[in-house]
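Q: Provided below for reference: sequence and predicted model.
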Amino acid sequence: MSTTATPATQTAEALLSRPEDPLAFVRTVISEKLAQRSSGESYNPDHAMAYIKQCYAEASASADENGRLCLRPKRDTNATPSGDLASNKRLVLLEKLIQAFRVITMQLDPMEATNSIIKHTCKILNAERATLFKMDPVTQMLHLNVAEGASEISVPFGKGICGVVAATGKLVNIANAYADPNFDSQYDMQTGYHTRSILCVPVRNGQGQVVGVMQALNRSGNEKDTGFTDMDEEVMTILAAQAGIAIQNAQNHKTALQAQKKVTEVLDIVKAMHSDLGINSLIFTVTHRIQRLVGSDRCSLYLLDKVTNELWTLQGEVDIRIPSNQGICGAVAESGKLINLKNAYEDARFNKEYDQKLGYKTSTILALPLHSHKQDVIGVMQLINKTDGIFTPDDEEILTTFLSIAGPILENSPLFLRAKGTGGENELTGRPVSHGKPVTFDPEMNQIQESDGAEDEE
C-alpha cells in the first residue's frame, strides 16, 4: 500500500525535517509519494493517517541518545526528468552490454569472439565503423586485427591517433578528427571515407600491458555530427577489456597449436635420424626440417673435431672446416652456451665481410651447442634470419630439447666419425671427400666458393 501526500502529511514531515524551502520540500514529497503509488491504485483517505504514523515512528526510531530527532535524509532536489532519462539510458546500455557479453562468451574461437566484440561495439555506440589493432612488439607496428567496415591497414607505434593511444595508454575522444594534429587523413583520401568523430582506447592484457588499440568512428545519433559521450567512453573501455581477453586467448590458442605441431615435427625428425640415412641425407634432413620448424632463412649443422680444433660440415661434395674459435659458432663451441642475437651487426664476433661480398643481410642469429651423452660439446647448430621477427625463448626451448635428443644419436652416427677425420665416401659420388680442399666459406651463412686452382680429388 502506498500513501498520498496531503496537507496533514506534508506538515508532519515538514515539522520533522525543517526544510529551508518548504514549498520545494512539499513538491518533492508529493512527487515521491505519487511515484510510490502502484499502477491503477486510487486515493484512500486512510493512507494519510497511516503515513503520519509512519513519519513519527521513523522519527522516534532515528532519535539519538539525547532524544534529538534525526533530520529526514536529504534527497537530490536537483533531480530532473532529464536525469531520469540519463539513468534509463544507462540501464539500456547495461542491458545491451550484458546481451553482448552473452554472445561473446559463447564463441569458442578467439577470433570469432573478437569479431563479435567489434560488431557489438558498432551496434552499442551507434558507430559507423570499429577497428581493433594488435600491436607487434618486434616491429613496433599496429596491425589491423579485426575491422567492421574497414580494409587492411598498419600504423606505426606513436604515429596517428591509434599509435599515440598505444604509446601513451590513454583514451582519446575527438569530436572533430580533422581539427586534431595527430589525425592522418591519408586513409580518408585513399578510400573516399570521411572521418568525423573518433573514440580510441587502449587494449590491455591481464598484466596491464597495452597489446592493442580499439577504435570507433563516426558516432551517429539524432544529430549526425554528434561526438562520442562520456558514457560511450565507459562502454568502450569495458568492451576493450573484453577485446584484451580475446587477444590473449587467441595468442594462447595459437601458441598451443604451434607447440603441438613443433613437438610432432621434432619427433618426426628424430625418427628420420634413426633410419638408414647417408651423410649428405642426414645433414640435409636435419637442417632443412629444423629450418622449416623454426621458420628461419638458413640453418647449418657443424660438428666439432677436437683433434684439429675445427668445426666441420658437409656441403655437396666438399668438406667444410673452419677454426672452432672464430665467429658466432666458434663462441658457442667454446662456451657451450647458446647465443641469440637480435641484431648481428651489433655483435663484435659477427663477420660482416661475407654479407658485403654476397649482398646478403644477416639480422638475427640463433646458435646452440650440440652435446654428447656425457654433456661434452660435439657441435653447433646455427639458424639465421627468423622469417617473422626475432628468435624467441620458445625457439630456444624447442631446439634445446631437440639437440639434447639428437646429440647422442649423431655421436654414434657415421657423420660424427667423419667429423673426426676418419675418412669415408661421399654417398652421392662414391669418391673420398677432400678434407683439405681450398675453399672460401662463410660460417655465418653456410655459403662456400672454391678457390682458384682448386683440384678435385679423383
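A: Happy to help now that I have it. Numbering: from 1, shown residues only.
Q: make it CA atoms for all contacts and neighbour counts henceforth
A: Will do.
Q: In stretch 159-177, which residues are buried?
A: Neighbour-count burial for stretch 159-177, counted by 16 or more other CA atoms under 10 Å, picks out 159-166, 169, 171-177.
Q: another structure for you, compare them:
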Amino acid sequence: MTIAIGAPPPALLSAEELENREREAVDAYCRKHDIKGLVEDLVSRYLLDRPKDMSPHEYFAQQLRLEMLAGDEAHLVEAAAKVPGYALRQLFEATKRITSEIVPKETIRVIIEESLKVLNCDRISLFIYDKRIEMLVLNASNLEHPIRVRPGQGIAGKVFNSKQTVNIADCYKDARFDQSFDKETGYVTRHLLAFPIVDIGGNCLGVIQAINKNAGGQGFGPADEILLSNLAEHVSVAVHNAEFYRAAIVTSERANALLQMMQSLTHDLGAQSLVLSVATHASTLVRADRCSVFLVDERADELISIANDSGVEIRIPKSQGIAGECASENKLIVIDDAYEDARFNPEYDEKTGYRTHSIIAVPVRKPPTKDKACAVIQMINKQEFDDEIGRFDDEDVQILETYAMFVATQLAQSALLKPANSKEAPNFNARQGIREEEE
C-alpha cells in the first residue's frame, strides 16, 4: 500500500496554520483585484474634491458606481458623477422598499410613492401590462382608480412597444404628446420621462413615467435617466413577485371554493337551496360581481331564475337574450363588452344604474347525453384585484365548465326540472319563486 505524503488535511491543521492560510488567501484576493490601489484612489479623490454636500461613505458609493459604469457611454458616466450622494441613498432605500412588497395594491402604491421621492417630480404614472385583457393598466399618483390604455396608445404605449426611453423637455412642442388630458383637467404637463420596465428575459412588463421635474424647471436630465433606469429594474422584480402572489391567491380561492362546492353537493339540499348554492360558489370561483342561475322549463319553453340579485323569480322566453341563446344552442358564450353585443338588452342597466361590462354564460348540460342544457350559469362583470372590471379569460371558462359538470347531475335530478312529459311536472309560482304541484 502506498501512502501519499503532502499537506495535512484542514482538520489536522493548528489554529495558527489555519489563520496563516486564510491571511494568504485574503492577500491573494486583494492583489488580484487591486483592493489597496482602489482604496488609495478613493481616499485621494475624496481629499482632492473635498465635497461639502456628502459624507465620505456617500462619496465613496458614488465613485464606486462610476467605476461600474466605466464601460458605458461617456455621457452616462459624466451624468452619474452629477448624481448627488443623497439621491443614491434615496435610491437604495427606495429599491429596498419596492422589492419587499408582494401584495399587488401595496406594491403599486410603494412604487409610486418612492419614485416621486427619488425623481423629485410632481407625478408618477405606472403602466402594468395585463396579459388577460391585453391592456396597460395605468395607476398614477393623481388617480383614485386605475384606467386602461392600449399598447401603442400615447407616449407610454409607444415606449411599451419600442422598449425605448423617451425624455421630453417641452411636451407642448413634441408631436407625440396628447394634450387632451391637460385640456380636460387644466393640468399643464411640461416635462416627461418614460422608461420601459423590462424583465430578465427581455419582455416588457410595462412603463414607468415621471411628469414635471420640480427643481430647476429644465426637465429631466441624464442623471434622472440613470435613477429611473435603476428603479425600473427593481420595479420589474416587484411586479413579477406581485403577479406570482396574485396567481397564488386566485388558485387558493378557487381550490377552497371547489372544496366547499363539493361538500355542499353531498348534502341533501332542497331544490331552491341547491340553486342558490350553485350561484354562490360559481361567483366565488371566478370572482364575478353578479351571478344568475337560469333553469330551463321545457314545458313552457322558458328560462326561470330564482337565484339573482332581485330575489324574485324572473321568467324570460328561451329564445331571448344571451342566456336564452346559451340554453337553446347548448353553447358557451363569452362577451368582453356587453354594449358592443347586439344580444345584450340594456333595459335593466337603464332602470337600476348598474353598468354591465363582461359576461360569461355556461350551459349546464343534462346528463347522460349532454345534448341539451338543463340550466345556464351566467356571470356578470369579472372583478380584478385592482377592483376594476376585467374580462373572463380561458381559466375562468375552464373552471366554470368543470363546475357545470359537477352540478349537472344534481340539477337534473332536482324537483325543479321534471321532464316535460312527466305527470308530476310542477308549475312555477311566480309570486313565491317556487314551483307547486299541479292539481
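A: Now that the structure is in, tell me what you want to look at. Predicted model, so just to flag it, every value in this text is computed and none were measured.
Q: Next, the TM-score between them, please.
A: After superposition, the two chains reach a TM-score of 0.60 (TM-score structural alignment, normalised by the length of structure 2), with 350 aligned residues with a CA RMSD of 4.9 Å.
Q: follow-up on the earlier one: just the ones of the buried residues of stretch 159-177 of structure 1 in strands?
A: Per DSSP state E, strands hold the following members of the buried residues of stretch 159-177 of structure 1: 172-174.
Q: Could you dump these into JSON lines and include distance to S87 of structure 1?
A: Converted to JSON lines, these look like this (distance: CA to CA, whole Å):
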{"residue": "V172", "distance to S87 of structure 1": "25"}
{"residue": "N173", "distance to S87 of structure 1": "22"}
{"residue": "I174", "distance to S87 of structure 1": "24"}
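Q: out of these, which one sits closest to T121 of structure 1?
A: Checking these against T121 of structure 1 by CA to CA gives N173 as the nearest, at 15.2 Å.
Q: Excluding residues flanking it in the chain, which one is nearest the equivalent of that closest one over in structure 2?
A: Using TM-score structural alignment, the equivalent of N173 of structure 1 in structure 2 is N167. Distance criterion CA to CA, 6 or more residues apart in numbering; nearest residue to N167 of structure 2, sequence neighbours excluded, is L193 at 4.4 Å.
Q: The one you found reaches V166, doesn't it?
A: Yes: using CA atoms under 8 Å, L193 of structure 2 is in contact with V166, at 5.8 Å.
Q: need the strands for the stretch 151-300 of structure 2, in chain order.
A: According to DSSP state E, counting those that start in this stretch, the stretch 151-300 of structure 2 carries its strands in the segments 166-168, 192-198, 204-213, 288-297.
Q: A140 of structure 2: which of those strands is closest?
A: Using CA to CA, the strands of the stretch 151-300 of structure 2 put strand 204-213 closest to A140 of structure 2, at 9.2 Å.
Q: average gap between that closest one and structure 1?
A: Strand 204-213 of structure 2, aligned to structure 1 and superposed, deviates on average by 3.0 Å (mean CA distance after the TM-score superposition for structure 1).
Q: which secondary structure elements does that strand contact?
A: Using 3 or more CA pairs under 8 Å, 6 or more residues apart in numbering; DSSP states H and E as the contact test, the elements touching strand 204-213 of structure 2 are helix 104-119, strand 121-130, helix 154-162, strand 192-198, helix 222-265.
Q: which of these sits most buried?
A: For these, average neighbour numbers computed from mean count of other CA atoms under 10 Å are highest in strand 192-198, which has a mean of 25.
Q: so how far is L338 of structure 1 from the residue nearest the centre of structure 1?
A: Nearest to the mean C-alpha position of structure 1, counting by CA atoms, centre = their mean, stands V211 at 4.6 Å. Using CA to CA, to the nearest Å, one gets 29 Å for the distance from V211 of structure 1 to L338 of structure 1.
Q: E458 of structure 1 too?
A: 39 Å.
Q: Neighbour count for those two, which is higher?
A: Comparing E458 of structure 1 with L338 by neighbour count (other CA atoms under 10 Å), the higher total belongs to L338, at 21 against 7.
Q: Give the aligned equivalent of that one in structure 2.
A: In structure 2, the residue matched to L338 of structure 1 (TM-score structural alignment) is L332.
Q: thought its match was touching G324?
A: No: L332 of structure 2 lies out of contact with G324 (CA under 8 Å); the separation is 11.4 Å.
Q: check contacts around T287 of structure 1.
A: 299-301 (CA atoms under 8 Å, 6 or more residues apart in numbering).
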